[in-house]
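1. Just a sequence and a predicted model for now, questions to come.
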Amino acid sequence: MVTFIICLSLLILAYFTYGSYLERLADADDSNVTPAIRLEDGVDYMKLPRWRVFLIQLLNIAGTGPIFGAILGACFGPVAFLWITLGCIFFGAMHDYLSGML
């Protein structure tokens, strides 16, 4: 339980700190118009509501999480929480944010 609390704290801390670091690294500019708005045609390019974009991201992450989490937990025990947490922060968050910015 201690490992779980530590990992949960790391995820919350990274949400507020590492996300802003990636935003500075990608040089995000809110004045740029996204292709979903600039090329909107109702088929391939369309603006989605925020809840739907969040749901798509959640389903992409939640689909493989239970599989890999159980396998790593069975192989390595509670320390797998740390590997999953660090992997989500430094690789998953970076990949999702920067590929979205591209």
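-> Everything's here; your move. Residues are numbered from 1 along each chain as shown.
2. For the rest of this, base every contact and every neighbour count on C-alpha atoms.
-> OK.
3. Output the longest helix belonging to this protein.
-> helix 50-76 (DSSP state H).
4. Quick one: neighbours of Arg38, just the number.
-> By the criterion of other Cα atoms under 10 Å, Arg38 has 12 neighbours.
5. who touches the host helix or strand of Leu82?
-> With elements taken from DSSP states H and E, the one containing Leu82 is helix 80-87. Counting by Cα atoms under 8 Å, 6 or more residues apart in numbering, the neighbours of helix 80-87 from elsewhere in the structure are Thr3, Phe4, Cys7, Leu10, Leu11, Gly69, Leu72, Gly73.
6. quick one: it to helix 50-76, angle?
-> Computed by axes from the mean of the first three to the mean of the last three Cα atoms, to 10 degrees, the angle separating helix 80-87 from helix 50-76 equals 140 degrees.
7. Structure two is appended below for comparative analysis:
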Amino acid sequence: MVSNVVIQDILAKKAAGVERMRYRQMRIQERLADRVENDPKAIEEGLSKVRSQLAKRACPAREIYQEWETILTTKTASYVANLLRDTSPESDQLRACAPFKLA
């Protein structure tokens, strides 16, 4: 039988791994936000990717990409950058499907 100490150690390592992953994701989102603010082409490229995804018959994240299309056609680059930096659970899905790439 596995001891309680071993189980606690495994759970602590798993939690640390999840935290490292979240930190890496936040750093990437920060870099994407900087790009959106500093590169005028980033919004156009993101919109192109969104429309490409929406053109697919089987787009598993259609609702999210539709929301991105609305955001990219109606909001400012500053708004988009702030959305990418937002760490609230409400924006998790949007950030996970962010249509931007690092230059």
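-> Arrived safely, thanks for sending. Since we're looking at a predicted model, the values are computed, not measured.
8. what's the TM-score here?
-> TM-score of the superposed chains, computed with TM-score structural alignment, normalised by the length of the first structure, equals 0.32; 50 aligned residues with a Cα RMSD of 3.6 Å.
9. starting at the chain centroid, how far to the longest helix of the first structure?
-> Between the mean C-alpha point of helix 50-76 of the first structure and the mean C-alpha point of its chain there is a distance of 10 Å (Cα atoms, centre = their mean, to the nearest Å).
10. likewise stretch 16-28 of the second structure?
-> 12 Å.
11. Tell me which residues of that stretch come out buried.
-> Within stretch 16-28 of the second structure, the residues that count as buried by 16 or more other Cα atoms under 10 Å are Met26, Ile28.
12. ok, back up a step: for the longest helix of the first structure, name the packing helices and strands.
-> In terms of contact count using 3 or more Cα pairs under 8 Å, 6 or more residues apart in numbering; DSSP states H and E, helix 50-76 of the first structure is assigned the packing partners helix 80-87.
13. Summarise which helices and strands the helix or strand following the helix it packs on is packed against.
-> Stepping forward along the backbone from helix 80-87 of the first structure, the first helix or strand reached (DSSP H and E) is helix 93-101. Other elements packing on helix 93-101 of the first structure under the criterion 3+ Cα pairs under 8 Å, 6+ apart are helix 2-26.
14. need the next SSE after the helix it packs on, C-terminal direction.
-> Tracing the chain past helix 2-26 of the first structure, the next element assigned as helix or strand by DSSP H and E is helix 35-38.
15. next one: that next one to chain centre, how far?
-> Chain-centre distance of helix 35-38 of the first structure: 22 Å, with Cα atoms, centre = their mean.
16. Tell me which residues of that helix come out buried.
-> For helix 35-38 of the first structure, the neighbour count (16+ other Cα under 10 Å) marks no residue as buried.
17. ok, how many other residues are close to Ala80 of the first structure?
-> Each residue near Ala80 of the first structure was counted by other Cα under 10 Å, and the total is 19.
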